[in-house]
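In: sequence isn't available, so here's the structure alone:
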């Protein structure tokens, strides 16, 4: 990659750039370069001229296209060790395989708009037939709008562009379920350890927690912020353990909740006898921590499969109006929650 004047890396020209320079669609560029007989020679000449002007280099997958269809789905995902991302990707791969498609993954190391643009461009250059955007998209851009308009795109975390379809769990409702469960057990209020601000899901869970407390007329403590890791849960758990009237915590992910429970144990507090803890995600380890974790279940693999089903429908009928599809959350009650202790 080359460098911009500000020192940042710039991406090489892609198929969308060729399409813009030639005044045609990316699909037309793909067909022209593949020698499709339905492309007029005048159009093919404009495409080739744009390729020459921009220095565009086709990838090997595009060269092998002869049918005009790649039978490939692209996935944009964040480089992370979090269980949720891997589980969603597994569901996508299984569903794609069952439908006769392969999956090409573009990994981004940040949620920066420029990084997501590059990931989308890499997939478009591979002639994927559709894209699943498995990263939060708080800020969109003109280029992201162009890319998702040119290629059928679906998001699975609640974020969207003007042209994308959404498959998501109702995060706000899920957080209300978790908070109301603790209030129903007699806790006066519920403290919250949220995820990072740049994740839409974290904000929606925080909103649901706050709405549940306000609806019940309970005090709303200041939320703490973690970064989804057990270490951040542990650090915040040590802070909360010093609060005298603490009896209940809603944590925005199971992995952070594991860290919280360890911190409470080290501070001499028992879970759930002294403090009840609710997590979020219901990853496989949640049932086996000590005590087993009450949590909100997110059907990650099901979400991945559902995303593929919706995307394939959109690929076959691009004229359909994208509509959100919301999956209902479930509260899984285990041993980490109990009635509020008598004071």
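Out: Looks like it came in fine. These figures come from a predicted structure and were not determined experimentally. Numbers count the residues shown, from 1 in each chain.
In: switch to C-alpha atoms for all contacts and neighbour counts from now on
Out: Fine.
In: for this protein, just list every one of the helices.
Out: Ranges of helices within the chain are 15-22, 26-33, 41-54, 60-63, 83-98, 113-125, 142-150, 171-184, 200-215, 230-240, 254-266, 300-316, based on DSSP state H.
In: those into JSON lines, with extra columns for distance to residue 74?
Out: Converted to JSON lines, the helices of the chain look like this (distance: least, CA to CA, whole Å):
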{"stretch": "helix 15-22", "distance to residue 74": "15"}
{"stretch": "helix 26-33", "distance to residue 74": "15"}
{"stretch": "helix 41-54", "distance to residue 74": "23"}
{"stretch": "helix 60-63", "distance to residue 74": "13"}
{"stretch": "helix 83-98", "distance to residue 74": "10"}
{"stretch": "helix 113-125", "distance to residue 74": "6"}
{"stretch": "helix 142-150", "distance to residue 74": "12"}
{"stretch": "helix 171-184", "distance to residue 74": "25"}
{"stretch": "helix 200-215", "distance to residue 74": "22"}
{"stretch": "helix 230-240", "distance to residue 74": "30"}
{"stretch": "helix 254-266", "distance to residue 74": "28"}
{"stretch": "helix 300-316", "distance to residue 74": "10"}
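In: CSV for those, including distance to residue 160 and mean neighbour count?
Out: Output for these, formatted as CSV (distance: least, CA to CA, whole Å; neighbours: other CA atoms under 10 Å):
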stretch, distance to residue 160, mean neighbour count
helix 15-22, 20, 20
helix 26-33, 21, 22
helix 41-54, 30, 16
helix 60-63, 28, 13
helix 83-98, 18, 19
helix 113-125, 13, 21
helix 142-150, 10, 17
helix 171-184, 15, 22
helix 200-215, 11, 20
helix 230-240, 28, 21
helix 254-266, 26, 23
helix 300-316, 14, 20
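In: wait, which of those is closest to residue 330?
Out: Across those, residue 330 has its closest neighbour in helix 171-184 (7.3 Å, CA to CA).
In: summarise which helices and strands the closest one is packed against.
Out: Contacting helix 171-184 under the criterion 3 or more CA pairs under 8 Å, 6 or more residues apart in numbering; DSSP states H and E are the following elements: helix 200-215, strand 248-251, strand 294-297, strand 330-332.
In: structure B:
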């Protein structure tokens, strides 16, 4: 009985054939394999792994594509032995289901994994000092290398400033303009974009539905709205407040539905805009024919509202990448082995938001 010939691609080849030797196990790809596949140096691959901020986007994308093709993942255990670090980032996050913080956390987790770090999350039960200290203690007990503080309530940030944190840390949003640890999306700039869009369409009575008190985003977006209205010599309308939910936007819409002089609304998030559109439509006011509506965040569903919602998009993946790159620099994680690689304090700009124009806005009187 003849022995079948090995098919192409068999693991038994060359001198091993016919000698009874076991097939070689395929070698796992290493950093130099990735460099060859991407056509870059192995130092460049290290910079991508560690989230170095100076790389061109096309170079980073090419290296990431090569990593995926070769199924290469940085070895956290090996790095921990060499660096005496846990290769774990702690994230302190407020409890809640708001899209912004949730999307920020997802972006941070993705950027950390690319850099070969794990993420350990501690949720705050509330903004009280005891809750914050307990959450910090949980993360410190797990020997994290650094902290990202994703708790955008002003009370939480004020409490954290009072604490003496010796571990490297970055805050996502802060009320202090020159905080060396701060990274953010330009919330005031995004609110000004939304308001300016409505003003350019000829609207003059524009109401702002603000978020709940005590949130950094609420305060920053109110500033952006008022500043842009005043820049156009328009009197800002009295604020209506919600709690980020569609239900609160619906209640605000009921309060506005009878005021036919109001021709546009800027909602501080997309969920409240959804409730607002519902209330208006229920009372015979249709967007954008009778009233224009702009939201904020660009949640995945915003393009499928009726009508599709004009909104302000926050680049959460970029925010996550910058947070992780900044934190690794503060930790001293330099991919080229030359010491700390953090950008100089004050040199990391806010992430710039983008206005996404859809069908919920139109010229006044249209």
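Out: Looks like it arrived, so ask away. Predicted, not measured: the structure shown is a model, and the values here were computed from it.
In: and residue 258 of the second structure, how many neighbours?
Out: Around residue 258 of the second structure there are 12 other residues, counting by other CA atoms under 10 Å.
In: if we can go back for a sec, right, and the helices of the first structure - which one's nearest residue 277 of the first structure?
Out: helix 254-266 (7.3 Å).
In: OK, contacts around the residue most central in space within the second structure?
Out: What sits nearest the mean C-alpha location of the second structure, by CA atoms, centre = their mean, is residue 316, with 2.5 Å. If a contact means CA atoms under 8 Å, 6 or more residues apart in numbering, then residue 316 of the second structure has 103, 104, 107 as its contacts.
In: in CSV, list the helices and strands packed on helix 171-184 of the first structure along with distance to residue 262 of the first structure.
Out: Output for those, formatted as CSV (distance: least, CA to CA, whole Å):
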stretch, distance to residue 262 of the first structure
helix 200-215, 22
strand 248-251, 13
strand 294-297, 15
strand 330-332, 21
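In: closest to residue 73 of the first structure out of these?
Out: Closest of those to residue 73 of the first structure is helix 200-215, at 24.1 Å (criterion: CA to CA).
In: and for that closest one, what span of the second structure is it aligned with?
Out: Mapping helix 200-215 of the first structure onto the second structure (TM-score structural alignment) gives residues 216-231.
In: what residue in the first structure is paired with the residue nearest to the centre of the second structure?
Out: By TM-score structural alignment, residue 316 of the second structure lines up with residue 300.
In: how about residue 127 of the second structure?
Out: Per TM-score structural alignment, residue 127 of the second structure is aligned with residue 111.
In: tell me how many other residues crowd that match.
Out: Close neighbours of residue 111 of the first structure, defined as other CA under 10 Å, add up to 17.
In: which residues does it contact?
Out: Neighbour list for residue 111 of the first structure: 78, 135, 136, 137, 198 [criterion: CA under 8 Å, 6+ apart].
In: could you report the neighbour count for the residue opposite the third one in the second structure once aligned?
Out: Okay, so that is residue 136 of the first structure. Correspondence of residue 136 of the first structure to the second structure, assessed by TM-score structural alignment: residue 152. If you count neighbours by other CA under 10 Å, residue 152 of the second structure ends up with 22.
In: and if you look at residue 215 of the second structure?
Out: Neighbours around residue 215 of the second structure, by other CA under 10 Å: 17.
In: that one against residue 151, yeah?
Out: No. Look at residue 215 of the second structure against residue 151 with CA atoms under 8 Å: they stay out of range, at 9.1 Å.
In: still on that earlier bit, mean per-residue distance, the match of helix 200-215 of the first structure to the first structure?
Out: Compared with the first structure after fitting, stretch 216-231 of the second structure deviates on average by 0.8 Å (mean CA distance after the TM-score superposition for the first structure).
In: next one: that stretch to chain centre, how far?
Out: Chain-centre distance of stretch 216-231 of the second structure: 21 Å, with CA atoms, centre = their mean, to the nearest Å.
In: ok, residues contacting it?
Out: 152-154, 173-175, 187-192, 194-196, 208, 210-213, 235-236, 268.
In: do stretch 218-225 of the first structure as well
Out: Identification of contacts with stretch 218-225 of the first structure by CA under 8 Å, 6+ apart yields 188-196, 206, 210, 213-214, 236.
In: and the end-to-end length of that stretch?
Out: 21 Å (CA to CA, to the nearest Å).
In: can you check stretch 115-126 of the second structure too?
Out: End-to-end distance (CA to CA), stretch 115-126 of the second structure: 31 Å.
In: so for that stretch, what gets flagged as buried?
Out: For stretch 115-126 of the second structure, the neighbour count (16 or more other CA atoms under 10 Å) marks 115, 116, 117, 118, 119, 120, 121, 122, 123, 124 as buried.
In: let me have these in CSV, extended by distance to residue 48 of the second structure.
Out: Below are those laid out as CSV (distance: CA to CA, whole Å):
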residue, distance to residue 48 of the second structure
115, 7
116, 10
117, 13
118, 16
119, 18
120, 22
121, 24
122, 27
123, 29
124, 32
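In: between these, which is nearest residue 329 of the second structure?
Out: Nearest to residue 329 of the second structure, judged by CA to CA, of these is residue 115 at 11.9 Å.
In: aligned partner of the closest one in the first structure?
Out: Using TM-score structural alignment, residue 115 of the second structure pairs with residue 99 in the first structure.
In: separation between that match and residue 337 of the first structure?
Out: Taken as CA to CA, the span from residue 99 of the first structure to residue 337 of the first structure is 42 Å.
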